[in-house]
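Trainee: My questions concern the predicted model and sequence given below.
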Amino acid sequence: MTSPYADIIDLLKLPPDGDEAAVAAVRARDLTLTKPPGSLGKLEGLVEFLARWQGKAAPTVADPMVAIFAGNHGVTDEGISAYPRAVTAQMVANFTNGGAAVSQICAMHELNLRVFELALELPTGNITREPALDDKMCAATIAYGMEAIAGNPDLLCVGEMGIGNTTVAAAIFAALYGGSGADWVGRGTGVDDAGLARKAAAVDAALALHRDALIDPLAILARLGGREIAAILGAIISTRHQHVPVIVDGFVATAAAAIAHAVNPAAIDHCIFAHVSAEQGHQRALAAMGKPALLQLDLCLGEGSGAALAAVLVKTALHLHNNMATFAEARVSGKID
């Protein structure tokens, strides 16, 4: 019997390479701009990142998208969140009505915001008692995420919304990298000490229950994850094959990237990680993948807010690259040989 993940694994294991000729063209132009070489630091690297993964010597950020994937989680029955599950749908409405932080960031900086609801009326299974998803549903949700960027943005920021999803992300990281629930859980939406203990216990219970089934990264995703994490994984897969660079938001979105990385570390080379979350496990997860973060702002909001802020930096970096004067245009003397 063919695995429902067969095509997904093929796409992860055979991603297209970046365009080094495009990077070389960006570097050549950079050397002509009125500044010392390398003086814009990581901003220069961001333009190279765009060129490499768009495959364009003149990269663009003309149609950036912030995509928020929203899902609900049965594990909230374990008292692991400070807010009720109904808040997921309420916040989805807040995103689309312009009331959320990410809505305002996107409006101010001309980033397209799209919100994808993933069966909010049907929470995943409570991972302390049953799998979150069966393999068929998990694969279908990954496929849904692959289709979500059909509008062909030139830069994708991935974020999420889902009460309880920091608990399932912690479970994914623990399954991938080892450790107990206490090593990975944080306060999420602001749980007290008792709530934090319940989160750690829920992760430990889920790891014990599913231990024999956690045989590969996609099995970990199905048993312990959530629809929004599966959909983000799909978006990450699809963007690589469509030559769209990706900015990954915080703790939960990073869990999706970690699944891809566990299948093939090169599968997320077209991703940058926006920021280090205030969630205690985020830095540990980034370190496990050998991935630096662009920003450190002590954010723990989720909803793509950190990725949107990182996109502002990317837009700024490209604007400088395209619009600064060259030495010749400005009649400024170049570096002495």
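Mentor: Now that the structure is in, tell me what you want to look at.
Trainee: use CA for all of it now, contacts and neighbours both
Mentor: Will do.
Trainee: can you give me the helices for the stretch 201-337 of the chain?
Mentor: 217-224, 227-241, 251-263, 280-289, 305-323, 327-330 (DSSP state H, counting those that start in this stretch).
Trainee: try this one side by side with the last:
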Amino acid sequence: TITGCAYEDILVHNEYGPTVEQRAAHIHSFVDRFNIGVDDWSALSESERRDAVLNLLHVAGGLDIAFLTAFILGAASHRMAVVFDNVVTGAAILAAVTIDPLVKDYVFPSAVYDEPIHDEPIHKEQCRFLGVKPYLHYNLLIDEALGSTMGLSIIDASMHMLNDMKTFIEAEVSVAEDGAGKGRQKDKE
């Protein structure tokens, strides 16, 4: 609803349960009834966007998405990185970014799933809308926050590298006397 993508384009057919068309009709049956479908969220004022998202969370979201949205807003307000790797967390990210567009600066999608069982088209649409690309690609069928955990590990390692890694001079690395580095390094004296 927030991205404006047609439900039929991002829902995946599976062998069990209702068809894509039936699921899309079901979503339309409650979203349209509450007049939540907004063609252009950017045309709304900040308070109208906030009201529309809160209404959407009330009608179509669960408590998990509502709590995650609040958590994401709080984390971003404290300038904390928010890593996500699945559709549920992505829905909360979309809600938070719609409420406060500055949240987007703190959002990092860690993983991409290649299996339709993980609602991969929905996750791709969330990332497309946010203008971000996941940086981990793996074929695991388990998504129990594994992507976010690995993503946090990469961010943590990057921060250690930026903040704690010594320079060549601090580490007393000698100038190359042979090999590819010979003649390309300046004398450290």
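Mentor: Thanks, I have it. Quick caveat, the model's predicted, so the values are computed rather than measured.
Trainee: what TM-score do we get after superposing?
Mentor: Overlay of the two chains. TM-score (TM-score structural alignment, normalised by the length of the second structure): 0.70; 157 aligned residues with a CA RMSD of 2.6 Å.
Trainee: if we can go back for a sec, out of the helices of the stretch 201-337 of the first structure, which is the most enclosed?
Mentor: Looking across those with neighbours counted as mean count of other CA atoms under 10 Å, the highest average goes to helix 227-241: a mean of 28.
Trainee: which residues of the second structure does that helix align to?
Mentor: Mapped onto the second structure using TM-score structural alignment, helix 227-241 of the first structure covers residues 63-77.
Trainee: Give me the mean deviation of that stretch from the first structure.
Mentor: In the superposition with the first structure, the average deviation recorded for stretch 63-77 of the second structure is 1.0 Å (mean CA distance after the TM-score superposition for the first structure).
Trainee: before we move on, back to that, adding distance to F69 of the first structure, write the helices of the stretch 201-337 of the first structure out as JSON lines.
Mentor: Shown next, in JSON lines, are the helices of the stretch 201-337 of the first structure (distance: least, CA to CA, whole Å):
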{"stretch": "helix 217-224", "distance to F69 of the first structure": "16"}
{"stretch": "helix 227-241", "distance to F69 of the first structure": "5"}
{"stretch": "helix 251-263", "distance to F69 of the first structure": "9"}
{"stretch": "helix 280-289", "distance to F69 of the first structure": "19"}
{"stretch": "helix 305-323", "distance to F69 of the first structure": "13"}
{"stretch": "helix 327-330", "distance to F69 of the first structure": "45"}
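Trainee: List the contacts of the match of helix 227-241 of the first structure.
Mentor: 57, 81-82, 88-89, 91-93, 95-96, 100, 103, 106 (CA atoms under 8 Å, 6 or more residues apart in numbering).
Trainee: residues in contact with the residue nearest the centre of the second structure?
Mentor: Of all residues in the second structure, the one closest to the mean position by CA atoms, centre = their mean is P109, 3.7 Å from it. Applying CA under 8 Å, 6+ apart, we find P109 of the second structure in contact with V83, F84, D85, C127, V132, K133, P134, Y135, S148, G151.
Trainee: Among the residues you listed, the buried ones, what's the ChimeraX command?
Mentor: Restricted to buried positions by 16 or more other CA atoms under 10 Å, the ChimeraX selection for the contacts of P109 of the second structure reads:
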select :83,84,85,127,134,148,151
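Trainee: Let me know the closest of the contacts of P109 of the second structure to T3 of the second structure.
Mentor: Proximity of the contacts of P109 of the second structure to T3 of the second structure (CA to CA) peaks at C127, which lies at 10.0 Å.
Trainee: That closest one matches what in the first structure?
Mentor: Correspondence of C127 of the second structure to the first structure, assessed by TM-score structural alignment: L286.
Trainee: My guess is its match contacts P292. True?
Mentor: Yes. With contacts counted by CA atoms under 8 Å, L286 of the first structure reaches P292, the gap being 6.6 Å.
Trainee: Ends of stretch 283-295 of the first structure, what's the gap?
Mentor: Using CA to CA, to the nearest Å, one end of stretch 283-295 of the first structure lies 12 Å from the other.
Trainee: How far away from the center of its chain is it?
Mentor: Here the centre of stretch 283-295 of the first structure is set off from its chain's centre by 12 Å, with CA atoms, centre = their mean, to the nearest Å.
Trainee: swap in stretch 50-63 of the second structure?
Mentor: Counting by CA atoms, centre = their mean, stretch 50-63 of the second structure comes out at 19 Å from the chain centroid.
Trainee: Fine, thanks again, bye for now.
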